[in-house]
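In: sequence and predicted structure below; questions after.
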Amino acid sequence: MLLCAAHLGGVDNVQARDRARSTKFDNPGIVAPLPPRRPVELTLGRPEQASTPTARTTPAPAEPEGLIGPPACFATFFERGGIALPAASESGSGACTIAEPVTFRAISMPDGSKTELDSAITVTCAFAVEILDWVREDLPGIVAREDGKLTRLAGVGGHACRPRNGVAGAQISEHATGNALDLFGLRLADGRTVSLVATDTATRSLRESLKTSACARFRTVLGPGSDPSHKDHLHLDMRQRPRDYKICQWNIE
């Protein structure tokens, strides 16, 4: 009998609680808030996409073919005025492999003009950025002091799979890994070509300024007076040496 009484008591309590709930929620004066309507685009989408932002409808600009490697350097290349071409069909192998190669033949200048190269070169992206900075930031001011405007880099050379100075058995050249540039001269808008290996006094001041600029920018500068292999052109590279040692050998005559 005690169990039955307890049971009846429990039933009475449940019924009382239900009556209280009914009284509370059946009162017409109380309106329960409704959740906001579900957006149509989310209702029609897959459940796993409901909480994600709508996908971008405008396609991203296509990158030139042949850019290989992390995109950070290539973004910098484009920001600094680089105009990339499809990569060369052969960008090296083995000891002559180029890391993150980029091929270009023109540079967009700060004033909106373009400086062209005699021929397209393929170098590492990091070295390409160094070239762009030098051409865009240093060369225009140096040439302007001689009442000129830069339009072209003459006698350029980039990747070349060969030993240093072309000597068989010598250490591999920085050109082999796309870390070097050869340059003969600068062509100006008025038709003049300033040879970097000239001996005329008319361009001496300009060449001295170019040497100061190049030696501040690059880790290796070899020109006339350094060795027989560089008597007729300027060699620039970013070879890293112990204790950040740099070489600047270019006799201005």
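Out: The structure has been received and is ready for your questions. Predicted model, so just to flag it, every value in this text is computed and none were measured.

In: from now on I want contacts and neighbour counts done on CA atoms only, so please keep to that.
Out: Noted.

In: now do the helices in the stretch 1-150 of the chain.
Out: For the stretch 1-150 of the chain, the helices defined by DSSP state H, counting those that start in this stretch cover 2-25, 40-44, 71-79, 125-133, 139-144.

In: please work out which of those helices is packed deepest.
Out: helix 125-133 (a mean of 21; mean count of other C-alpha atoms under 10 Å).

In: that one - contacts with which helices or strands?
Out: Contacts defined by 3 or more C-alpha pairs under 8 Å, 6 or more residues apart in numbering; DSSP states H and E place helix 125-133 against helix 71-79, strand 101-108.

In: will you turn the helices of the stretch 1-150 of the chain into TSV that also has distance to Asp200?
Out: Listed next are those as TSV, based on distance: least, C-alpha to C-alpha, whole Å:
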stretch	distance to Asp200
helix 2-25	102
helix 40-44	74
helix 71-79	36
helix 125-133	26
helix 139-144	16
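
In: next one for the comparison:
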Amino acid sequence: MRIVWITLLIPFVLAASDVPGVVPLPVEKPEQTAAEDAPSREKAVDKKDTAKEQTAPEPSEPVDPPPPAPDEAALAACEAQLKALGTVFKRQDAVDGPGICGLPASYSVDEIVRGISVAPTTQMRCRTVLATARWIDEVVIPAAKVLGDDVRLTGIRQASTYVCRTRNSQPGAKISEHARGNAVDVRQFEFDGHDPMPIQPQQRKGSPEEAFQKAVRAGACLHFTTVLGPGSDAFHDDHLHMDLAQRRSGYRLCQ
């Protein structure tokens, strides 16, 4: 009888000994895990880049400052001196050019000094008008006497006053004094009793006309800080450029 019970219990004992205490979980292969994670990481990077693109500030446009407020006291003093010289002028509104171009108050001139016209219409600062008027009164009128006792200056033709451009209109050059209303280009003098005299290269023949042009050009540097004309460079063979550029130690460029 014992033998029968032992025989019946053997299968159950063997079955119990084959069952492990902890069931092992399947192990993932490293290659498979890395491959499955890669797309999710790429999506995360894409989302970050997209967020940066959406939040990145757009570049701001260059600031175009308005012209500075005019110094009314200085303008009043300048205008008083112009009136004493007989200048016929009109104050215009400020010129608001692009970038740093422009001037706080613009002046158009009909007569630079009494009886001497200016054409065409000008746009200059008051101090530029005053420098031009003093030059005409103190230098040009007396120099015209070399042309004859009966010769009288009646007008000047200007080629340029205010214009927003670089020096000599060259790309990449510094801003011109014309862009600030500080310059005037004189192309021709007109007379009663003599033919009009354009600014041009001289032949050094010792003529009264050459003496006149040389005198007014040299005398301009008493009133302007820059004077350029024929022979200075290829850009100034047909006019006198005069401006009020400020330089260190009061240096004046006279060529």
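Out: Everything's here; your move. This is a predicted model, so every value here is computed, not measured.

In: superposed, how do the two chains score by TM?
Out: Overlay of the two chains. TM-score (TM-score structural alignment, normalised by the length of the first structure): 0.65; 179 aligned residues with a C-alpha RMSD of 2.2 Å.

In: on that earlier part again, quick one: which of the helices of the stretch 1-150 of the first structure is nearest Arg217 of the first structure?
Out: Nearest to Arg217 of the first structure, of all the helices of the stretch 1-150 of the first structure, is helix 125-133, at 7.7 Å by C-alpha to C-alpha.

In: list of residues touching that closest one?
Out: 73-74, 76-77, 80-82, 99-102, 107, 178-180, 217, 237-238 (C-alpha atoms under 8 Å, 6 or more residues apart in numbering).

In: out of the helices and strands packed on helix 125-133 of the first structure, flag the one nearest Pro86 of the first structure.
Out: Proximity to Pro86 of the first structure (C-alpha to C-alpha) singles out strand 101-108 among those, at 6.7 Å.

In: quick check: angle from that closest one to helix 125-133?
Out: Angle of strand 101-108 of the first structure versus helix 125-133, following axes from the mean of the first three to the mean of the last three C-alpha atoms, to 10 degrees, is 10 degrees.

In: other residues contacting strand 101-108 of the first structure?
Out: For strand 101-108 of the first structure, the surrounding residues in contact (C-alpha under 8 Å, 6+ apart) are 66-68, 81-88, 91, 114-125, 128, 132, 178.

In: all strands for the second structure, in order.
Out: 88-92, 95-96, 102-103, 106-113, 116-119, 152-160, 183-192, 197-198, 226-228, 240-243, 253-254 (DSSP state E).

In: most packed of the ones you listed?
Out: strand 240-243 (a mean of 26).

In: average offset of that strand relative to the first structure?
Out: Comparison of strand 240-243 of the second structure with the first structure after fitting gives an average deviation of 0.5 Å (mean C-alpha distance after the TM-score superposition for the first structure).

In: which strands or helices does that strand pack on?
Out: When contacts are defined as 3+ C-alpha pairs under 8 Å, 6+ apart, strand 240-243 of the second structure packs onto strand 183-192, strand 226-228.

In: okay if I get these as a markdown table plus distance to Ile156 of the second structure?
Out: Formatted as a markdown table, those follow (distance: least, C-alpha to C-alpha, whole Å):
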| stretch | distance to Ile156 of the second structure |
| --- | --- |
| strand 183-192 | 5 |
| strand 226-228 | 17 |
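
In: of those strands, which is nearest Ala211 of the second structure?
Out: Among those, strand 183-192 sits nearest to Ala211 of the second structure (C-alpha to C-alpha), with 14.0 Å.

In: the closest one aligns to what range in the first structure?
Out: Aligned using TM-score structural alignment, strand 183-192 of the second structure spans residues 180-189 in the first structure.

In: what lies in contact with that stretch?
Out: Contacts to stretch 180-189 of the first structure, defined as C-alpha under 8 Å, 6+ apart, come from residues 123, 127, 148-159, 174-175, 193-197, 232-238.

In: for Arg252 of the second structure, which of the helices and strands packed on strand 240-243 of the second structure is the nearest?
Out: For those, proximity to Arg252 of the second structure was assessed by C-alpha to C-alpha; strand 226-228 is nearest, at 5.9 Å.

In: mind giving me the packing neighbours of that closest one?
Out: Strand 226-228 of the second structure is packed against strand 240-243, strand 253-254, with contacts defined by 3+ C-alpha pairs under 8 Å, 6+ apart.

In: now distance to Gln188 of the second structure too, for these, in TSV please.
Out: As requested, these are exported to TSV (distance: least, C-alpha to C-alpha, whole Å):
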stretch	distance to Gln188 of the second structure
strand 240-243	9
strand 253-254	19
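
In: nearest to Val45 of the second structure, of these?
Out: Between these, strand 240-243 lies closest to Val45 of the second structure; by C-alpha to C-alpha that is 60.2 Å.

In: show me what contacts Thr121 of the second structure?
Out: By C-alpha under 8 Å, 6+ apart, the contact set of Thr121 of the second structure is 108-110.
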